[in-house]
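Participant: Sequence and predicted structure are below.
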Amino acid sequence: MAINPFDVNWAEEQVEVMHRLRDVAVALTELNHHLASWMRLSSTDSNALGQIIWADQAGEPLSPADLGRKIGMTSGATTALLNRIEAAGHIRRTHEHADRRRVTLRPQPAARESTRAFLAEAGTEIAGAVLSAHPAELATVTAFLSRITAAAAAANHRLGS
């Protein structure tokens, strides 16, 4: 059953949660702008580099097509973006699969270190907030944000189909 969010009688607490989710998204976008400035990149290029680094750290490196889907760019625009950040020395494209046509995106060590230095500078307040939270609070927030992420992913999938 599809829910029309404009037909729901939202409780005050539910509206407050939606406002806080918006505030988090805005604050994280602003941090990405600071990272872009730190790395001397555009915000779009910085976002792409962050996606490449996070995926690599998770042991799930991205292909150019995967990256394009994540950042909402066409294959041509993604190629131009990758050319820029590769020319700037931040990433390399490798052929690690049995199918040598498949490209994997990997961050260069200097990009990883520069991003790490930025996070050491910029992440102080966020680290403090997470470290000061009670484990039960963290478990509740993790469960809730997992549901929100799954709902957003489902909406993105539906809208992209």
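Facilitator: Nice, thanks for sending it over.

Participant: drop to CA atoms for contacts and neighbour counts, all remaining ones
Facilitator: Fine.

Participant: Now find how far off-centre stretch 48-59 is within its chain.
Facilitator: Averaged C-alpha coordinates place stretch 48-59 at 9 Å from its chain's average position (C-alpha atoms, centre = their mean, to the nearest Å).

Participant: outside of it, which residues touch it?
Facilitator: The contact list for stretch 48-59, computed with C-alpha atoms under 8 Å, 6 or more residues apart in numbering, reads 61-62, 67, 71, 85, 90-91, 105-107, 112.

Participant: What of stretch 113-128?
Facilitator: 31, 35, 38-39.

Participant: The structure to be compared is supplied as follows:
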Amino acid sequence: MASEGPEMELVHLLRAVTVELGLHSARFANRNGMHPTDVRALIALMDAARAGEEMTAGRLGAALGLNSAGTTALVDRLERAGHVRRARGRRDRRQVVVEVEPQAVELGRAHFGPLITHAVELLRGYDERERAAIRGFLEGVREAAAGAD
């Protein structure tokens, strides 16, 4: 175990932030009759759309660690709730991709928007060098967590 020091104080703070963000996400899921995996799926789909990538059900399932049956149940549930739609791929019309419906984006914006706005305002208080350090730290922790298993 790493020795306690100023670095560990930041690690503990990151853990506390992670817990609070998880609770915030769980409140959103609970208020909207969703499972936490539904919220993670919507985030993955919105991240893919923001990156200009199409997301097939198989790719979504892999990103969430679900098997084929679990992925189908997830997409069916989100589709019935009006949060996603299945559509033909733009690049390959033979593929079926999963897309987030605009009302799901608005639902998320209503809940998460104030927190995102606050985070953006906090980041504006840092100069580019400091933001680069924050970015590097967060990317490094994310990569370490992704490879932890």
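Facilitator: Perfect, I can see it now. Only a predicted model underlies this, so the values are computations on that prediction, with no experimental measurement involved.

Participant: thinking again about what came up before, mark which of the contacts of stretch 48-59 of structure 1 are buried, thanks.
Facilitator: The neighbour-count test (16 or more other C-alpha atoms under 10 Å) marks 61-62, 67, 85, 90-91, 105-107, 112 as buried among the contacts of stretch 48-59 of structure 1.

Participant: Between those residues, which sits nearest Thr78 of structure 1?
Facilitator: Here the nearest of these to Thr78 of structure 1, counting by C-alpha to C-alpha, is Leu67; it sits at 7.6 Å.

Participant: Tell me the most packed of the contacts of stretch 113-128 of structure 1, by neighbour count.
Facilitator: Leu35 (22 neighbours; other C-alpha atoms under 10 Å).

Participant: how about that residue, what's its partner in structure 2?
Facilitator: Under the alignment (TM-score structural alignment), Leu35 of structure 1 pairs with Phe28 in structure 2.

Participant: tell me the contacts of that match?
Facilitator: With contact set as C-alpha under 8 Å, 6+ apart, Phe28 of structure 2 has these partners: His111.

Participant: Sitting in strands, which of the contacts of stretch 48-59 of structure 1 do you find?
Facilitator: Secondary structure defined by DSSP state E assigns 91, 105-107 of those to strands.

Participant: With distance to Ala27 of structure 1 as new columns, can those be given to me in JSON lines?
Facilitator: What follows is these, written out as JSON lines (distance: C-alpha to C-alpha, whole Å):
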{"residue": "Ile91", "distance to Ala27 of structure 1": "26"}
{"residue": "Leu105", "distance to Ala27 of structure 1": "27"}
{"residue": "Arg106", "distance to Ala27 of structure 1": "27"}
{"residue": "Pro107", "distance to Ala27 of structure 1": "25"}
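
Participant: Next, the buried residues of whichever helix or strand the match of Leu35 of structure 1 is part of.
Facilitator: Using DSSP states H and E, Phe28 of structure 2 maps to helix 6-31. Neighbour counts over helix 6-31 of structure 2 (16+ other C-alpha under 10 Å) mark 25-26, 28-29 as buried.

Participant: which among the residues you listed gets closest to Asp127 of structure 2?
Facilitator: Sorting the buried residues of helix 6-31 of structure 2 by how near they are to Asp127 of structure 2, with C-alpha to C-alpha, puts Ser25 at the top with 29.1 Å.
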